[in-house]
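Novice: sequence-free structure coming up:
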């Protein structure tokens, strides 16, 4: 009945729906950046300063925000209202139905879609991280081993994760890759451990080296062998998803190797596996740790990725995965709907 009412309101008063959307997004920005000035809010939201002033005046009179000498901040009532506002916002944007259809089409436990397109919207990137962090936080305390992959989205999850006393063991899902230390799985695992007052282990094995070199390093490092063995026992695995072409280049594959993957139809990559749109693993990079091949052995699986440019990659990886939870954004979801 509630959804029907919202649908009716959308038809007879679309201008009101636009106002609600703008005020929700302003509250989201205020919550993220408080205290924040009106000019900064205008820049973050893309709204004019006049429109921002009008909206925040209403929000202040409603007791949701307050004005201070430092800028605009959230009132306790506004903070408490944010989860309900997000739920309402999702309904207003017709995301509920997309969540259901994508979940059924990909055979997943659940799908969560946050507003926006993280290709172009920084707030959508933050919402992806926030939702992933909340899902992980809900599991902490009831599990003992968590594995997390690398990437900018995983780093955002670590940043958004609330402090707790989980006391778990946090592990990198796989070895290190790339030149950005802050995006490497080892670094992110340590950040999650710090936020949750947990211990952490590291896997100091580089991604993408030859099989013989990897075997030699692995056999000579007892600590690495112990930590890798522990990843197979992880009750929670959190990972991101990349485009196959970009990840192949990032991993330093030769032009011939990249062309071969393209010819085979590789569209998505995750946990070292390159996947086709129909959910086949076409190639697995040499590395130690968790792979999509055995992801079903882990009780709780959370994939987080967004942006319209990653829609094909997400479909490819999640058709391979066929388990767990997907957190994505509106931009990716809309493109995925056309594909599935």
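Specialist: Yep, that arrived. As the structure is a prediction and not an experimental result, all values here were calculated from the model. Numbering: from 1, shown residues only.
Novice: Please make it C-alpha for all contacts and neighbour counts, starting now.
Specialist: OK.
Novice: any idea which helix or strand comes after the helix or strand containing residue 59?
Specialist: Under the criterion of DSSP states H and E, residue 59 resides in helix 49-61. Downstream of helix 49-61, the first helix or strand assigned by DSSP H and E is strand 65-68.
Novice: Give the other helices and strands that the helix or strand that comes right after that next one contacts.
Specialist: Sequence-wise, the next helix or strand downstream of strand 65-68 (DSSP H and E) is strand 71-74. With contacts defined as 3 or more CA pairs under 8 Å, 6 or more residues apart in numbering; DSSP states H and E, strand 71-74 has these neighbours: helix 14-33, strand 65-68.
Novice: Dump these to CSV, plus mean neighbour count.
Specialist: Below are those laid out as CSV (neighbours: other CA atoms under 10 Å):
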stretch, mean neighbour count
helix 14-33, 17
strand 65-68, 17
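Novice: With distance to residue 242 as added columns, please give the ones you listed in TSV.
Specialist: Putting those into TSV (distance: least, CA to CA, whole Å) gives the following:
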stretch	distance to residue 242
helix 14-33	26
strand 65-68	38
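Novice: So which of the ones you listed is nearest residue 179?
Specialist: Closest to residue 179 of the helices and strands packed on strand 71-74 is helix 14-33 (CA to CA; 28.2 Å).
Novice: buried set for the helix holding residue 59?
Specialist: Using 16 or more other CA atoms under 10 Å as the burial criterion, the residues of helix 49-61 that qualify are 49, 52-53, 55-56, 59-60.
Novice: Surely residue 282 is in a strand?
Specialist: Yes - according to DSSP: H, G, I helix; E, B strand; the rest coil, residue 282 belongs to a strand.
Novice: That one - how many residues pack around it?
Specialist: As a burial measure, residue 282 scores 14 neighbours (other CA atoms under 10 Å).
Novice: Could you verify that residue 155 is part of a helix?
Specialist: Yes - assessed by three-state DSSP, residue 155 belongs to a helix.
Novice: what's near enough to touch it?
Specialist: Contacts for residue 155 (CA atoms under 8 Å, 6 or more residues apart in numbering) come out as 182-183, 188.
Novice: Can you tell me how far the closest residue to residue 158 other than its chain neighbours is from residue 78?
Specialist: With CA to CA, 6 or more residues apart in numbering as the criterion, residue 158 has its nearest non-adjacent residue at 5.2 Å, and that residue is residue 192. From residue 192 across to residue 78, the span is 27 Å (CA to CA, to the nearest Å).
Novice: Residue 157 now?
Specialist: 23 Å.
Novice: Please compare the first structure with the one that follows:
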């Protein structure tokens, strides 16, 4: 349902009076000549529309304990842990906000950021706020896909980051996925593609999404892989994909070699050489995927929810990693 300009103005006015001016719903009702029920409904709309974001911090002690345990187990630099939400969209927003805060803290003039694709990274750009005055370069680390849609493609995400940080963006002028390995090799030999990927490889920070390699994943929806291909990979123990490129088993070892060689972007090994790889995932279905990625050793910063972190620790405790 769309909201017209007049309704949006009124919803914003009600939210401002309630949250900023600390007026009660009864006071707002009387001043605007609206029922208290309608005022309550508008306040809910203000949250649903993203005009108001309510943030509740975890108990600092609990947050610190979870982060320290992740650092101990997986050698992380940082863990950005959000409060749990039942609603998937709310959870994604909560995690994204933490990533925004972290980027504002760590990015400096001249930094290069390799940017992946997907819903979680796209959500981060929705919470960046006004320009931050950093001359950063945001480079696409994976090609583009028509089926992904504008909002989820790496180049569009990179542009939105660049606009917020008063920086620059660089697009990887290649498709994200091709039908056969020999086509990929031909495109990787192109000078423009090679230069952009080399710049991404030299990044100071990388932002990546982690996939659950399920039959309902975006890899299937975008037509990169068929349902039987993904189902077959899962039957052989594959639980994660890193930026749609590399596949991992539960122990973090390379998996599903039959699916390799079709995506144009940074590889699993490329990420190992980037000083700070930030993995962003908010969906509970990605718990095993995140565990696999953590065990692989390529992640330096993890951004997810408290519930997922607890589950990762419990599973890692119950099933220690077996070296590949």
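Specialist: Thanks, I have the structure now. Predicted model, so just to flag it, every value in this text is computed and none were measured.
Novice: tm score of chain vs chain?
Specialist: Superposed pair, TM-score by TM-score structural alignment, normalised by the length of the second structure: 0.74. Supporting alignment: 276 aligned residues with a CA RMSD of 3.3 Å.
Novice: one step back: how about the residue nearest to residue 158 of the first structure, what does it touch?
Specialist: Residue 192 of the first structure makes contacts with 158, 161, 170, 198, as judged by CA under 8 Å, 6+ apart.
Novice: re earlier: other residues contacting the helix holding residue 59 of the first structure?
Specialist: 23, 26, 38-39, 41-42, 65-67.
Novice: Now the two most distant members of these.
Specialist: Between all members of the contacts of helix 49-61 of the first structure, the farthest pair (by CA to CA) comes out as 42 and 66, at 17.1 Å.
Novice: circling back to that earlier point, wait, which of the contacts of residue 192 of the first structure is closest to residue 99 of the first structure?
Specialist: residue 161 (23.3 Å).
Novice: Give me the nearest residue to that closest one, chain neighbours excluded.
Specialist: In space, residue 161 of the first structure is closest to residue 133, 4.8 Å off (CA to CA, 6+ apart).
Novice: What does the one you found correspond to in the second structure?
Specialist: In the second structure, the residue paired with residue 133 of the first structure is residue 100, using TM-score structural alignment.
Novice: how much does whichever strand or helix holds its match stray from the first structure?
Specialist: Here residue 100 of the second structure, judged by DSSP H and E, is contained in helix 88-106. Comparing helix 88-106 of the second structure with its match in the first structure after superposition yields a mean distance of 1.7 Å (mean CA distance after the TM-score superposition for the first structure).
Novice: quick one: that helix to chain centroid distance?
Specialist: With CA atoms, centre = their mean, to the nearest Å as the basis, helix 88-106 of the second structure stands 9 Å off its chain's centre.
Novice: Mind giving me the packing neighbours of that helix?
Specialist: Judged by 3+ CA pairs under 8 Å, 6+ apart, helix 88-106 of the second structure is in contact with strand 78-82, helix 119-125, strand 276-280, strand 301-305.
Novice: okay, the very next helix or strand once past it sits on what stretch of the first structure?
Specialist: Per DSSP H and E, the first helix or strand lying C-terminal to helix 88-106 of the second structure is strand 112-115. Counting by TM-score structural alignment, strand 112-115 of the second structure lines up with residues 145-148 of the first structure.
Novice: cool, and stretch 166-173 of the second structure?
Specialist: Taking TM-score structural alignment, stretch 166-173 of the second structure hits residues 197-204 over in the first structure.
Novice: How about residues contacting that stretch?
Specialist: By CA under 8 Å, 6+ apart, stretch 197-204 of the first structure touches 163-172, 174-176, 186, 189-190, 192-193, 224, 227-228.
Novice: Out of these, which end up buried?
Specialist: By 16+ other CA under 10 Å, the contacts of stretch 197-204 of the first structure give 166-172, 174-176, 186, 189-190, 192-193, 224, 227-228 as buried.
Novice: Now check the first structure for the residue matching residue 291 of the second structure.
Specialist: Aligned counterpart of residue 291 of the second structure in the first structure: residue 315 (TM-score structural alignment).
Novice: all helices of the stretch 201-324 of the second structure, in order?
Specialist: Ranges of helices in the stretch 201-324 of the second structure, per DSSP state H, counting those that start in this stretch, are 218-221, 227-235, 268-272, 287-296, 306-318.
Novice: most packed of those?
Specialist: Per-stretch averages of neighbours, counted by mean count of other CA atoms under 10 Å, single out helix 287-296 among the helices of the stretch 201-324 of the second structure, with a mean of 25.
Novice: now for that helix, which elements pack on it?
Specialist: Using 3+ CA pairs under 8 Å, 6+ apart: helix 287-296 of the second structure touches strand 205-211, strand 238-242, strand 246-249, helix 306-318.
Novice: Centre of the chain to that helix, how far?
Specialist: In terms of CA atoms, centre = their mean, the centre of helix 287-296 of the second structure is found 15 Å from the chain centre.
Novice: What mean distance separates it from the matching residues in the first structure?
Specialist: With mean CA distance after the TM-score superposition for the first structure, helix 287-296 of the second structure averages 1.1 Å from its match.
Novice: re the thing from before, orientation of the helix holding residue 59 of the first structure relative to helix 14-33 in degrees?
Specialist: Going by axes from the mean of the first three to the mean of the last three CA atoms, to 10 degrees, helix 49-61 of the first structure is angled at 80 degrees with respect to helix 14-33.
Novice: Identify whichever of the helices of the stretch 201-324 of the second structure lies nearest to residue 69 of the second structure.
Specialist: Nearest of those (CA to CA): helix 306-318, 7.9 Å.
Novice: which other residues reach the closest one?
Specialist: Residues contacting helix 306-318 of the second structure (CA under 8 Å, 6+ apart): 63, 66, 69-70, 81-84, 284, 287-288, 290-291.
Novice: cool, and stretch 250-269 of the first structure?
Specialist: Counting by CA under 8 Å, 6+ apart, 177-178, 207-208, 241-245, 247-249, 274-277, 282-283, 312-317 sit against stretch 250-269 of the first structure.
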